[in-house]
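Participant: All I have is the shape, not the residue letters:
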């Protein structure tokens, strides 16, 4: 299982200037390589290298850095073409798709630059790195990270690392290949119902209310609108300072919720059943005031956190079809749209049971998870006559 560990670099003044110059230079050259690729019909990486490698070397890039710039450009076009084939940029005549196809891909000055072990080495005990720059190789660049991140880096780091800059601060994002724990045989399943009012509700009674998170998002939305309306330099500066703050807050909240659910499942030797919510934004139709809430709801991120934490802990996890889980009675199985009286109340028209709507749905998801797990464990080989 591949995860990433992020460390914050603490360079000296000269080191920071060298890192900044390096990022600006490699991304400017990446834009040039992109123009060459676009003009030549985006050739394969080997052919693109023949047209650009000598120029990159003449501009002062090392051999490995030049290779990474070319590969970065080619990967960007591969991703663009994959999105075009999947229809993520709209129909062939849409303005967004035409704009994407009509010009070369451009790279931001602070865009990530990949480094391999020839360009970057780690000294874990001293918490320093040695890294290639346009000014030569600089050593003893300090970095800071959590104890867990340092242990993960020391034990499992493998492959390339990305150097990025955010608001004048440099980070290294390293790929770590962490082995998955062996999954145990579950003694039942915990159903997890994801929502907006309640971010997550489990069949064991845990409920992560979304009221505080939604209130925080509304406050941030109103503040952004107020600052954007002013259009002054100070307002733009404040907007830049507040950038990514909401994303970090939501991400931290999702980490806490996911860890709580996985820890409970591991403690009780249960598996986890999650809803398969892929494509929900295309299926759901909401009134305009509700669309901002839906599209800012990071349910995919929460689901991803639960998945990878479950793999690391060896907790079995299955995805189930969420259809009618909010309309089905977990006691008698009666399905009726009228069973869901409102957002939080469920009253079965068949047996009369009264329950919390999200809790009832989580029990249905748990039952479907057990059924999916059992079906996957059953042998489909015909019996020997």
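Facilitator: Looks like it arrived, so ask away. None of these values were measured; they are calculated from a predicted model.
Participant: from here on, contacts and neighbour counts on C-alpha atoms
Facilitator: Noted.
Participant: And the strands in the stretch 101-250 of the chain?
Facilitator: Listed in chain order, the strands of the stretch 101-250 of the chain (DSSP state E, counting those that start in this stretch) span 113-115, 120-123, 128-133, 136-144, 157-166, 169-177, 189-194, 198-202, 207-209.
Participant: Take this one as well and set it beside the first:
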């Protein structure tokens, strides 16, 4: 499985200036390639390389950085096509989709740039790197990371690393190919996880990870952004840039902590993890206007991704269950009715009288569906295995 290890670069003033100039030139080249791709309709890597390689080299880039700029642009258009096909920019004919399709992809002056081993070499024992810049090779650039990150880099680093400038700091995001351990059979069943807005995650064991503090931080950030945007002065814009990304980092840290607790509990009790398949939920959900901001700012996919990759690293199996009617179905008798849930937090079965916290009841239904899904998928795998030939 692929993991990304982030290390912080500690360049001196001259090296930092060279890195800034490198990112600026690389992204200017990528914008040129993007304009050619948009004008000609050519977005394949090889085709774009034939069209733009000479012009990109003439901007002052060496061969490998020039190729990476072209490939980065081709990858951006591939991602755009996938998002359009998935309806992430709205249906065909919508204003948002038309705006996206009407102009070429633009790269920021300091957008991330990939480097391969020809442009970037690691000296892991010395905690330094040597990296290509427009001003020449910058050698012995120190970096900082934890001992666990250093161990992962030494054992599993493979492929490209992205140079990132964020919040006044330099980072390298290194790709690592970590082997997956063998999946452990879920002898204890499945731990169901219900994802929600009022409660970020609720497990079938009754553990509730509330969203109260997260929503407080988000609301406070929203108020600060609104006030600074209305002000519109240079100092307010500087502060907006300074605080940008703070909320996203807080949400990511919260999701990491929740995912780690869930995976640790499943591993301790020899269970798998059953998650809701929430693909397309933003398009399906019908909410009142005050709830829409919370829905669209909540990182559904991120928490599920964190749980999935952390589970893979320790061999805990993960299955995705159909989320339909999990909040209306009784986990005791199976009776499904809208009236079973009189309010957000309460579940009371109108058939058997079973009562429970609504999210815990939903998580138990997801756990049960996980068991069924696991049994069905493994029955299909067993049926697909060839039967050994019998000796006559």
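Facilitator: Perfect, I can see it now. Bear in mind that the values here come from a model prediction, so they are computed numbers and not experimental data.
Participant: Which of the helices or strands spans residue 25 of structure 2?
Facilitator: In the assignment (DSSP states H and E), residue 25 of structure 2 maps to helix 13-40.
Participant: quick one: buried residues of that helix?
Facilitator: 15-16, 18-38 (16 or more other C-alpha atoms under 10 Å).
Participant: one step back: tell me the most buried of the strands of the stretch 101-250 of structure 1?
Facilitator: Across the strands of the stretch 101-250 of structure 1, averaging neighbours per residue (mean count of other C-alpha atoms under 10 Å) puts strand 189-194 on top, at a mean of 28.
Participant: Check the offset of that one from the chain's centre.
Facilitator: Centroid separation for strand 189-194 of structure 1 versus its chain: 21 Å, with C-alpha atoms, centre = their mean, to the nearest Å.
Participant: Tell me how far stretch 264-276 of structure 1 lies from the chain's centre.
Facilitator: That offset, for stretch 264-276 of structure 1, works out to 21 Å (C-alpha atoms, centre = their mean).
Participant: what does stretch 17-29 of structure 1 give?
Facilitator: Counting by C-alpha atoms, centre = their mean, stretch 17-29 of structure 1 is centred 26 Å from the centre of its parent chain.
Participant: quick one: contacts of that stretch?
Facilitator: 56, 61, 69, 107-113, 133-135, 164-165 (C-alpha atoms under 8 Å, 6 or more residues apart in numbering).
Participant: Average offset of it relative to structure 2?
Facilitator: With mean C-alpha distance after the TM-score superposition for structure 1, stretch 17-29 of structure 1 departs from structure 2 by a mean of 0.9 Å once superposed.
Participant: re earlier: turn the strands of the stretch 101-250 of structure 1 into TSV, columns for distance to residue 303 of structure 1.
Facilitator: Formatted as TSV, those follow (distance: least, C-alpha to C-alpha, whole Å):
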stretch	distance to residue 303 of structure 1
strand 113-115	28
strand 120-123	32
strand 128-133	34
strand 136-144	29
strand 157-166	24
strand 169-177	20
strand 189-194	9
strand 198-202	10
strand 207-209	14
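Participant: Go through these and name the closest to residue 250 of structure 1.
Facilitator: strand 198-202 (11.0 Å; C-alpha to C-alpha).
Participant: Packing partners of that closest one?
Facilitator: strand 189-194, strand 207-209, helix 357-377 (3 or more C-alpha pairs under 8 Å, 6 or more residues apart in numbering; DSSP states H and E).
Participant: what's the closest of these to residue 290 of structure 1?
Facilitator: Going by C-alpha to C-alpha, the one of these nearest residue 290 of structure 1 is strand 189-194, 16.7 Å.
Participant: I would like the range of structure 2 that aligns with the closest one, please.
Facilitator: Aligned by TM-score structural alignment, strand 189-194 of structure 1 falls on residues 190-195 of structure 2.
Participant: The matching stretch vs structure 1, average offset?
Facilitator: Mean for stretch 190-195 of structure 2 is 0.8 Å (mean C-alpha distance after the TM-score superposition for structure 1).
Participant: what residues does that stretch touch?
Facilitator: 201-205, 266, 271-276, 300, 359-360, 362-368, 370-371.
Participant: picking up where we left off before, do you know which of the strands of the stretch 101-250 of structure 1 lies nearest residue 4 of structure 1?
Facilitator: strand 169-177 (4.7 Å).
Participant: quick one: the closest one to chain centroid distance?
Facilitator: From the chain centre to the centre of strand 169-177 of structure 1 is a distance of 15 Å (C-alpha atoms, centre = their mean).
Participant: Summarise which helices and strands that strand is packed against.
Facilitator: For strand 169-177 of structure 1, the packing partners by 3+ C-alpha pairs under 8 Å, 6+ apart come out as strand 2-10, helix 147-156, strand 157-166.
Participant: Can you add distance to residue 254 of structure 1 and give the ones you listed back as TSV?
Facilitator: TSV is the format used below for these (distance: least, C-alpha to C-alpha, whole Å):
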stretch	distance to residue 254 of structure 1
strand 2-10	16
helix 147-156	18
strand 157-166	22
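Participant: Compare those and report which one is nearest to residue 256 of structure 1.
Facilitator: helix 147-156 (15.8 Å).
Participant: Superposed on structure 2, what's the mean shift for that closest one?
Facilitator: Mean for helix 147-156 of structure 1 is 1.5 Å (mean C-alpha distance after the TM-score superposition for structure 1).
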